[in-house]
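Student: Structure for the following, please:
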Amino acid sequence: MLARGVITTPKASYFSLPILIALTVFMAVSEAPGILRDWTISQNPVKLVSGDIRDGKCSTRKGFFTTCEAHLNYAYNGQTYDKDVEIMFVDIHAGDYDTDLVISGDHPDLATLSLGLDMLWNRIITLAVFVALLGGACIAMIFQILRVWRVRGQLHRAAQLEPVPVEITAFQRRGKRLTVTYADKIAGRKTGRAAHTRFEPGQEPLVVGAKDGKAVALAVWHGNTALPVLLDSRLERIDMTAEERASILAPLMAELGGQPRELVAQGKKGPSIMTRLGRVFLVILLFIAGIFGYWVWYVTSADSQFTSPAMDLNNMMPAPLNRWGCDQLKKRFGDQRAPFGCTASDYTSWK
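Tutor: As a prediction, this is how the structure comes out:
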């Protein structure tokens, strides 16, 4: 049998999980109702020229997360409405947004900004990505915690132990305590699963070698458990007699040179400065090429002249390229409203 508490869950997981769940719920609760409202409006939109948009403002965080809010006041079929609207989307934009007040022809109490309808799919995708990432992180963390709990329960029962080398991926010393993260990806099952353990004061992992600059230590599979258990250098984590420990450690220590290897941080030699600069330059070139290709696709092939953030890219292009791009868009959408970057002084017609 193995000692209790030889596999642990990082304390940060117990603090991070409620925060991630709260963020996921907050994103869904704050954005989903507005998206559902605007989806309903988009089925039968009615633009109100006489409507009043007050206190409208947009703010951008992290360079592309844009939040716009406004107070809407309008009258329809003899009834007056007051609504507060807030929308969030991803956009690379410079300058102001031109927007109108739009209501649902079927449900006149539902009102929004035309900007919200233009960015509807942008908002849907943004919310879906946030919820998927945050929700996925929550599920993965819950699964990891439950797996550790299940393994700890299985370790209380006697089972055959199968030795396996594992890679030490990280470790931290705090006072006399040592915490280690290790992964099963060297031999045997090679599950790739990572586990976390805390050693008692004075204990060290049984390091048997190194691979690719990282320490390799000895662990054991306890029956069919999902995670291996990292052993200490004196095998105190295994329930056995002193004579049994000595008989097992003797040949192992002889092979290791008489004493266990210490767990020390391995320095890694990084690439040269010129190599790093070359990589940065290549990334910049690829980024510029991707942006330019996206812009060319927008002005020549996009299904809508209001595709975002492509219309903002077109607006930021040098005058000759912007003029050419607007000409290409006008050939396909000349009978419709001009997008941002191609509008005349009235912000509606083509320049």
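Student: Every contact and neighbour count from this point should use C-alpha atoms.
Tutor: Fine.
Student: any idea where the strands of the stretch 51-200 of the chain begin and end?
Tutor: 52-61, 65-76, 79-90, 101-104, 111-113, 161-174, 177-183, 194-199 (DSSP state E, counting those that start in this stretch).
Student: Out of these, which is closest to Tyr14?
Tutor: Proximity to Tyr14 (Cα to Cα) singles out strand 194-199 among these, at 13.8 Å.
Student: tell me the angle of the closest one relative to strand 177-183?
Tutor: Using axes from the mean of the first three to the mean of the last three Cα atoms, to 10 degrees, the direction of strand 194-199 lies 160 degrees away from that of strand 177-183.
Student: Tell me the helices and strands packed up against the following helix or strand past strand 194-199.
Tutor: Remark: after strand 194-199, the chain's next helix or strand is strand 207-211, criterion DSSP states H and E. If you count contacts as 3 or more Cα pairs under 8 Å, 6 or more residues apart in numbering; DSSP states H and E, strand 207-211 packs onto strand 214-222.
Student: now the angle between strand 161-174 and the strand it packs on, please.
Tutor: Interaxial angle, strand 214-222 versus strand 161-174 (the same axes, to 10 degrees): 130 degrees.
Student: Name the next helix or strand downstream of strand 214-222, please.
Tutor: strand 229-230.
Student: compare with the first, here's sequence two:
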Amino acid sequence: MGLMNKLVEVFPTRPLKVMKLKQEGILHQIKTIFAIIFCFALAMFMALNHYPGLIDDYKISRNPVVVDYHAEVKCNTRRIIENCSVKITTNTGQVIKRALPGGISKNTQVVTVASADDPSLVTINLAIDNMLRVFVITTVLTLLFMLPVWMGLVTILRIHKMRKVINEINGQRLTPTIVPIKLTSYGKTITAIYHAKNAQGVDVKCVANFNKESDGGPIIIGDATRGKCNALAIIGQNNSIPIILDKSLTRCDFSYNEMQALKDVLS
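Tutor: Sure thing, here's the model as predicted:
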């Protein structure tokens, strides 16, 4: 008798309750939302702190004129990256502040420059000379901060989708099945990625995040090749998207005897 037939034979025929993984819980989603907000705030700070100045520098560079204004430059190093702030005071008392990532050499001469077309636009010569460098640094850092935002949103949407499936099949009679998955591991988290057809026949990408300590990861059937393998899952009566089971078999409310019967077949 094949493994699948043995699993079906010992699998409970009573309605089962499906538990959510730790990473599918509300607390984990709240943490993810806070991380998204934090990274988004950093990205916006980076963009709003530099892009408006870059736009002004570009306008000034089209028709620059040297002006005799007082410029105060202060530089500091934070986490290896040197940043400089420039405070320009015009003859009318107007104060213009600018931020320059990347630092300024001590021997570099700082000259204040204004736009001949719009004298209210003032900067320093180094800002114009380094427009491209500042643009690249700002863009790269902004995108780096936005990457976790995008990843976090994708994670939340996928978790919401899986929570919806779990809620739909909860309390139903479940059927065991074997699902091809791709495994990735980072820290204490084991991620199982797999595809399934929903009720409309559309291919859906599904993700299950297991905690190595509490869940132990998915139940692998057979051998794994380059992270690709088969895992034991369950399917509900009115939803074709499978839910991956964990090694500890705590994802369903199996009784002790039911757990032992499944473990005996899987061993």
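Student: ok, now how distant is Ile181 of structure 2 from Leu174 of structure 2?
Tutor: Remark: distance between Ile181 of structure 2 and Leu174 of structure 2 (Cα to Cα, to the nearest Å) = 20 Å.
Student: try Leu7 of structure 2
Tutor: From Leu7 of structure 2 to Leu174 of structure 2 the distance is 12 Å (Cα to Cα).
Student: How about Pro180 of structure 2?
Tutor: Applying Cα to Cα to Pro180 of structure 2 and Leu174 of structure 2 gives a distance of 19 Å.
Student: Likewise for Arg226 of structure 2?
Tutor: According to Cα to Cα, Arg226 of structure 2 and Leu174 of structure 2 sit 30 Å apart.
Student: Who has more neighbours out of those two?
Tutor: Comparing Arg226 of structure 2 with Leu174 by other Cα atoms under 10 Å, the one with more neighbours is Leu174, at 24 against 9.
Student: my guess is the more buried one contacts Val18, does it?
Tutor: No: in this structure, Leu174 of structure 2 is not within contact of Val18 by Cα atoms under 8 Å, at 9.5 Å.
Student: Can you say which of the strands of the stretch 51-200 of structure 1 is nearest to Gly34 of structure 1?
Tutor: strand 79-90 (7.1 Å).
Student: Report the buried residues of that closest one.
Tutor: By neighbour count on 16 or more other Cα atoms under 10 Å, the buried set for strand 79-90 of structure 1 is Val85, Glu86, Ile87, Met88, Phe89, Val90.
Student: ok, the residues you listed vs Ala128 of structure 1, which is closest?
Tutor: Phe89 (11.6 Å).
Student: Roughly how far does the equivalent of that closest one over in structure 2 sit from Lys87 of structure 2?
Tutor: Aligning on TM-score structural alignment places Phe89 of structure 1 opposite Pro101 in structure 2. Applying Cα to Cα, the value for Pro101 of structure 2 to Lys87 of structure 2 is 15 Å.
Student: And for Phe45 of structure 2?
Tutor: 19 Å.
Student: Counting neighbours, go ahead and name the busier of these two.
Tutor: Neighbour tally, Phe45 of structure 2 and Lys87, criterion other Cα under 10 Å: the higher count belongs to Lys87, 17 against 12.
Student: centroid residue for structure 2?
Tutor: Met151 (2.6 Å; Cα atoms, centre = their mean).
Student: Val265 of structure 2 contacts Leu7, doesn't it?
Tutor: Yes: with contact defined as Cα under 8 Å, Val265 of structure 2 reaches Leu7; the gap is 6.7 Å.
Student: Just want to know which of those two has more residues nearby.
Tutor: Leu7 (20 against 13).
Student: So that one, which state does it fall into?
Tutor: helix (DSSP: H, G, I helix; E, B strand; the rest coil).
Student: That one maps to what in structure 1?
Tutor: So, by TM-score structural alignment, Leu7 of structure 2 is left unmatched.
Student: who's in contact with Leu7 of structure 2?
Tutor: When contacts are counted by Cα atoms under 8 Å, 6 or more residues apart in numbering, Leu7 of structure 2 touches Pro176, Leu262, Val265.
Student: about what we covered before: show me which of the strands of the stretch 51-200 of structure 1 has the highest average neighbour count.
Tutor: Most buried of the strands of the stretch 51-200 of structure 1, by mean neighbour count (mean count of other Cα atoms under 10 Å): strand 111-113, with a mean of 27.
Student: which bit of structure 2 covers it?
Tutor: With TM-score structural alignment as the criterion, strand 111-113 of structure 1 aligns to 122-124.
Student: same question, stretch 146-155 of structure 1
Tutor: Going by TM-score structural alignment, stretch 146-155 of structure 1 sits over residues 157-166 in structure 2.
Student: how far out from the middle of the chain is that stretch?
Tutor: Counting by Cα atoms, centre = their mean, to the nearest Å, stretch 157-166 of structure 2 is centred 17 Å from the centre of its parent chain.
Student: go on, stretch 58-67 of structure 2?
Tutor: Distance, stretch centre to chain centre, for stretch 58-67 of structure 2: 41 Å (Cα atoms, centre = their mean).
Student: For Ile88 of structure 2, give its distance to Tyr186 of structure 2.
Tutor: According to Cα to Cα, Ile88 of structure 2 and Tyr186 of structure 2 sit 48 Å apart.
Student: Please apply the same query to Leu232 of structure 2.
Tutor: 21 Å.
Student: Show me what the biggest helix by length in structure 1 is packed up against.
Tutor: Longest helix in structure 1, counting residues (DSSP state H): helix 120-154. For helix 120-154 of structure 1, the packing partners by 3+ Cα pairs under 8 Å, 6+ apart come out as helix 11-43, strand 79-90.
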